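*Asks:* The sequence isn't on hand, but the structure is:
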């Protein structure tokens, strides 16, 4: 009887510990710091948009969840969101008041998805790595 209680207590303790670590992994394990990661691809906004337009599945395999640097012209600015070439939506980590429409920038971010209905590519954790003011 005593061994059964000990086994039950050890099993319960194991379940509690495994649940704790599993919960922490799910909540905090997926966070990435794109600013410190190396860029997987340097590409222009036109090129990546044409790749996604022509073959979404292949482009998803190539770019999804990767850190990329994309160069393009700012067409819309909304606080912490900029849109490049009317098709690439970038959610910035920090707002940058020096950004203006029609300037060319290179952003670094993580591709999180492509909306084939609206033909929009979405990035998060973006930061400006180069501004080309004319």
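*Replies:* Yes, it's here. Note that the coordinates shown come from a computational prediction; the quantities given were computed from them, not determined experimentally.
*Asks:* When you work out contacts or count neighbours from here on, use the C-alpha atoms and nothing else.
*Replies:* OK.
*Asks:* which residues sit in contact with the residue nearest the centre of the chain?
*Replies:* Nearest residue to the geometric centre of the chain (CA atoms, centre = their mean): residue 110, 2.9 Å. Going by CA atoms under 8 Å, 6 or more residues apart in numbering, residue 110 touches 34, 64-68, 123-126.
*Asks:* what about it, is that helix, strand or coil?
*Replies:* Following DSSP: H, G, I helix; E, B strand; the rest coil, the label given to residue 110 is strand.
*Asks:* State the distance from it to residue 62.
*Replies:* 12 Å (CA to CA, to the nearest Å).
*Asks:* swap in residue 32?
*Replies:* Going from residue 32 to residue 62 by CA to CA gives 19 Å.
*Asks:* swap in residue 123?
*Replies:* Distance from residue 123 to residue 62, by CA to CA: 15 Å.
*Asks:* neighbour count winner among the two?
*Replies:* A side-by-side neighbour count of residue 123 and residue 62, using other CA atoms under 10 Å, places residue 123 first with 25 against 12.
*Asks:* what about versus this one:
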């Protein structure tokens, strides 16, 4: 009778911790470190937004979830966000200085799509690149 109970206990433990093990070691992948990745291309904010406005699905296939460097003039700045050429919204990795407004800039980040309502291409994990 005790062997049966031990087998049942082991079976219950496997059922309990099996999904956790699979999640941690198979399904869960570490978050990308965009700052250390090499950008796949460099494009102006104006051209990027034009491509998304013309054909969002084709632009998604080309840019979505890729590390891209965007060039343009900073048009808006908040604590941790920046808008380039009034076309590309960037969620920055750190705090942003307000002195960057109206300055030419290169920003590297991950393209996460196009916002039809605000007509902005959105990026996250952005960092300012040195020229």
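*Replies:* Received the coordinates, thanks. Remember, it's a predicted structure, so these values are computed and weren't measured experimentally.
*Asks:* Could you tell me the TM-score of the two chains?
*Replies:* Scored against TM-score structural alignment, normalised by the length of the second structure, the superposed chains reach a TM-score of 0.84; 131 aligned residues with a CA RMSD of 2.5 Å.
*Asks:* still on that earlier bit, which of the contacts of residue 110 of the first structure fall in helices?
*Replies:* With helices defined by DSSP state H, no entry of the contacts of residue 110 of the first structure lies inside them.
*Asks:* can you redo those residues as JSON lines with distance to residue 98 of the first structure?
*Replies:* Below are the contacts of residue 110 of the first structure laid out as JSON lines (distance: CA to CA, whole Å):
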{"residue": "34", "distance to residue 98 of the first structure": "22"}
{"residue": "64", "distance to residue 98 of the first structure": "29"}
{"residue": "65", "distance to residue 98 of the first structure": "28"}
{"residue": "66", "distance to residue 98 of the first structure": "27"}
{"residue": "67", "distance to residue 98 of the first structure": "24"}
{"residue": "68", "distance to residue 98 of the first structure": "22"}
{"residue": "123", "distance to residue 98 of the first structure": "20"}
{"residue": "124", "distance to residue 98 of the first structure": "20"}
{"residue": "125", "distance to residue 98 of the first structure": "18"}
{"residue": "126", "distance to residue 98 of the first structure": "16"}
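*Asks:* now those: which count as buried?
*Replies:* 34, 64, 66-68, 123-126 (16 or more other CA atoms under 10 Å).
*Asks:* farthest pair in those residues?
*Replies:* 64 and 126 (14.5 Å; CA to CA).
*Asks:* Residue 85 of the first structure against residue 72, yeah?
*Replies:* Yes. If you go by CA atoms under 8 Å, residue 85 of the first structure and residue 72 touch, sitting 6.1 Å apart.
*Asks:* Now for these two: what residues contact both?
*Replies:* Contacts common to residue 85 of the first structure and residue 72, judged by CA under 8 Å, 6+ apart, are 45-46.
*Asks:* which stretches of the second structure form helices?
*Replies:* Using DSSP H, helices in the second structure cover 2-22, 45-54, 56-63.
*Asks:* mind checking the end-to-end distance for stretch 60-73 of the second structure?
*Replies:* Start-to-end, stretch 60-73 of the second structure (CA to CA) is 23 Å.
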